[in-house]
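**Q** Pasting the sequence and the predicted model now:
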Amino acid sequence: MQLGIHALVWVTDWTEDTICYAIGKTAETGYDLIEAVIFDPRDARPAATAKAIAAAGIGVVTGMALNPAADISSADPAVAKAGEQFISDAILATRDMGSNLLGGVTHSAMHRYGQAAAAGTIDRVIETYGRLAVRAEAAGIRLGIEAVNRYESNVVNTIDDAARIVRTIGSPALFAHIDSYHMNIEEHDTADAIARNIDTIGHVHAGESNRGYLGSGSVDFPDYFRALVRASYNGPVVFEAFSPAVLKEGVADALAAWTTHWTDSEDLATKGLRFMRGQIDAATTSLIARHPLPRREVNSPFV
């Protein structure tokens, strides 16, 4: 697994200065990659990002979220069209950063819906993903569908929801994006959900229930990482945490990150990386102990 960290641990804006700062701190802390956030494809600064990534010697993936004015699940054709254009532009920005993966809430606006999705919503979403998959494949990008909790979407809340879309489209350009924070709310059995959908999973977030230090909340991380190791997942795992100590007010509001669970980005990042490595090592050791390699018979005159 390639271990990464979310850019919002370091910065809110994505300017020339903050790009260099966030990418530099990510490399300095020892992560393999950073997840850059595309709030608006017009402000993604792919050339500056690609330059900083090359200088730091790490990798980059991108993430995004739709909004009420650009939402492919909307019954308003203009809003749905704006959402499709947003994702299409984000695909190109991702490509130009030197990344091959765009994850996030690509299926609907990330906000609180007042009712369940109306009849026909998922059909519109699937139809749109069919077109987006063609564009993503042409750009050499894999496009993610992140399952998020009921307070942030009424379209894709579980891994099964995301995996169903991926399997329906049948394109290698689409994948399910999972997040321990959301699974802790929505899944009946995290390990089982991962096991039955591992063929579709292409990106993983490790986030605590309180959006703070890993291990400080209610997420069962030993179970989470055991499931990933057992399923032989070998893609990115990105540590995600949010705090008003770093985020600007509008972004903090969008994420409901109003409680300050941490203030020191570097300490958080360092301990997060150590925590994830420890969980992966423990899960791997446990798996080997349960399923040891068969003893090899050696037939040699020198033994």
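**A** Okay, I see it.

**Q** alpha carbons only for contacts and neighbour counts from here, please
**A** Noted.

**Q** And for residue 230, the neighbour number?
**A** 16 (other Cα atoms under 10 Å).

**Q** so who does the nearest residue to it once chain neighbours are set aside touch?
**A** Using Cα to Cα, 6 or more residues apart in numbering and skipping residues adjacent in sequence, the residue nearest residue 230 is residue 287, 6.9 Å away. By Cα atoms under 8 Å, 6 or more residues apart in numbering, the residues touching residue 287 are 226, 229, 230.

**Q** can you confirm the second one is in a helix?
**A** Yes - the assignment for residue 229, made by DSSP: H, G, I helix; E, B strand; the rest coil, places it in a helix.

**Q** Which stretches in the chain count as strands?
**A** Under the criterion DSSP state E, the chain contains strands at 2-6, 33-38, 59-66, 101-109, 142-146, 174-179, 201-206, 236-239.

**Q** Same list, those, but as a markdown table with distance to residue 85 and mean neighbour count please.
**A** Output for those, formatted as a markdown table (distance: least, Cα to Cα, whole Å; neighbours: other Cα atoms under 10 Å):
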| stretch | distance to residue 85 | mean neighbour count |
| --- | --- | --- |
| strand 2-6 | 24 | 23 |
| strand 33-38 | 13 | 25 |
| strand 59-66 | 11 | 24 |
| strand 101-109 | 11 | 26 |
| strand 142-146 | 14 | 28 |
| strand 174-179 | 17 | 27 |
| strand 201-206 | 23 | 24 |
| strand 236-239 | 26 | 25 |
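
**Q** Can you say which of those strands is nearest to residue 153?
**A** Ranking these by proximity to residue 153 (Cα to Cα) places strand 101-109 first, at 6.5 Å.

**Q** what's in contact with the closest one?
**A** 61-68, 70-74, 87, 90-91, 94, 125, 141-148, 152-156, 177, 203.

**Q** Looking at the contacts of residue 287, which one is closest to residue 43?
**A** Distances from residue 43 to the contacts of residue 287, taken by Cα to Cα, are shortest for residue 229, at 36.6 Å.

**Q** any idea how far residue 205 is from that closest one?
**A** 15 Å (Cα to Cα, to the nearest Å).

**Q** put this beside the first:
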Amino acid sequence: MKIGFNLLLWTGHVGEDHYPLLRDIKKTGYDGVEVPVFEGTPDHYARLGEVLDRIGLERTVVTIMPSLDKDPLSADQATRKAALDHAKWFIDCSAALGAPIIGGPIHSVHGHFTGSGPTAAERKRGIAFHRKAGDHAARKNVRLALEALNRFECYFLTTMQGLADYLDEVDHPAVSGMYDTFHANIEEADPIKAIRTIRRHMSHVHISENDRGTPGKGHVDWAATYKALKASKYDGWLTIEAFGRSLPALAAATRVWRDFFPSPESVYRDGIKNIRKGWGRTR
């Protein structure tokens, strides 16, 4: 098991001004960081990867499908091509960074709704998109980890059962799924049982409190969560994802209107204690 921290708490684009933060995250005991890839070039991420190597931090990536002109579910062929080109770009950036996993809702445009549930045609287009994106990811030695979001952020994939069924149909070795405790807390009748549901496809886990604050300060059942993950033989990343108000666009998208913690530093310093204590207690 490895412990990571998602850098979206501070920024959507990691640069030189974040290097002191990266060093402190390493000093705190983290194995790696989750780097947002929303902009930039592969060269930028290659340089960042060299910095992370020197600091001693491994890395994963988080990203999204950002806009309707890059919608993989669109009925318009040109729009779907733009979505695939965008996916190839973030895969190339991730490979340059040295990140083997790309997590996030990379199946539909974040925050976009049609007014109804997903259609059979959208599902067919999504599967075709992920098979093509998976081919490119495989060539770059990268794996996609699709994230189901709660119904207030997404309509296409919202539950672990829905995600698992979808990935069964995609049936691509470079396309997997992830489990996020925040979204499961909203959407799953039994968040712990849902871990077993997605386990056959699960390659990544987000540790996120029910209010998006510090893990251990809310009502997520961490003891049962860690016990279920360990019982499932999961041995990948446990990456803390918490959101604040430093990025107005992200705060608006995730509906963060108030502070959930005294400081960002308290999140990663207290959060790692929650994981170490909870994981260590389970058998």
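**A** Great, that's in hand. Predicted model, so just to flag it, every value in this text is computed and none were measured.

**Q** Got a TM-score for the pair?
**A** Remark: TM-score between the superposed chains equals 0.93 [TM-score structural alignment, normalised by the length of structure 2]; 281 aligned residues with a Cα RMSD of 1.7 Å.

**Q** circling back to that earlier point, so which of the contacts of residue 287 of structure 1 is the closest to residue 241 of structure 1?
**A** Closest to residue 241 of structure 1, out of all of those and judged by Cα to Cα, is residue 226, at 21.3 Å.

**Q** Let me know the distance separating the residue nearest to the closest one when sequence neighbours are not counted from residue 46 of structure 1.
**A** Distances taken as Cα to Cα, 6+ apart put residue 283 closest to residue 226 of structure 1, at 4.8 Å, once the chain neighbours are dropped. Residue 283 of structure 1 is 36 Å from residue 46 of structure 1, where distance means Cα to Cα.

**Q** With residue 130 of structure 1 instead?
**A** Residue 130 of structure 1 is 25 Å from residue 46 of structure 1, by Cα to Cα.

**Q** Put together CSV for the strands of structure 1, with distance to residue 215 of structure 1 on each row.
**A** Formatted as CSV, these follow (distance: least, Cα to Cα, whole Å):
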stretch, distance to residue 215 of structure 1
strand 2-6, 16
strand 33-38, 21
strand 59-66, 24
strand 101-109, 23
strand 142-146, 22
strand 174-179, 15
strand 201-206, 11
strand 236-239, 12
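
**Q** Of all those, which one comes closest to residue 213 of structure 1?
**A** Within the strands of structure 1, the stretch nearest residue 213 of structure 1 is strand 236-239; the backing value is 9.7 Å (Cα to Cα).

**Q** OK, contacts around residue 127 of structure 2?
**A** Residue 127 of structure 2 neighbours (Cα under 8 Å, 6+ apart): 166, 169, 170.

**Q** at 10 Å what do you get?
**A** Residues counted as contacts of residue 127 of structure 2 (Cα atoms under 10 Å, 6 or more residues apart in numbering) are 72, 73, 107, 133, 166, 167, 169, 170, 171, 172.

**Q** again with residue 210 of structure 1
**A** 181, 216, 217, 218, 219, 241, 242, 243, 257, 259, 260, 261.

**Q** Buried members of those into PyMOL, please.
**A** Selection of buried members from these for PyMOL, criterion 16 or more other Cα atoms under 10 Å:
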select buried, resi 181+219+241+242+243+257+261
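
**Q** May I see the contacts of residue 210 of structure 1 arranged in a markdown table, with distance to residue 37 of structure 1 as well?
**A** Formatted as a markdown table, those follow (distance: Cα to Cα, whole Å):
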| residue | distance to residue 37 of structure 1 |
| --- | --- |
| 181 | 18 |
| 216 | 25 |
| 217 | 25 |
| 218 | 26 |
| 219 | 24 |
| 241 | 13 |
| 242 | 13 |
| 243 | 16 |
| 257 | 16 |
| 259 | 21 |
| 260 | 21 |
| 261 | 21 |
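
**Q** Can you tell me how far the closest residue in space to residue 124 of structure 1 that isn't next to it in sequence is from residue 105 of structure 1?
**A** Setting aside the residues directly before and after it, residue 124 of structure 1 is nearest to residue 73 in space (Cα to Cα, 6+ apart), at 6.5 Å. Computed as Cα to Cα, the residue 73 of structure 1 to residue 105 of structure 1 distance reads 11 Å.

**Q** Residue 27 of structure 1 contacts residue 34, correct?
**A** Yes - using Cα atoms under 10 Å, residue 27 of structure 1 is in contact with residue 34, at 8.5 Å.

**Q** what do the two both touch?
**A** Joint contacts of residue 27 of structure 1 and residue 34 (Cα under 10 Å, 6+ apart) are 4, 53, 58, 59.

**Q** List the residues that contact the last one.
**A** Which is residue 59 of structure 1. Residue 59 of structure 1 touches 2-4, 23, 27, 31-35, 50, 53, 97-100, counting by Cα under 10 Å, 6+ apart.
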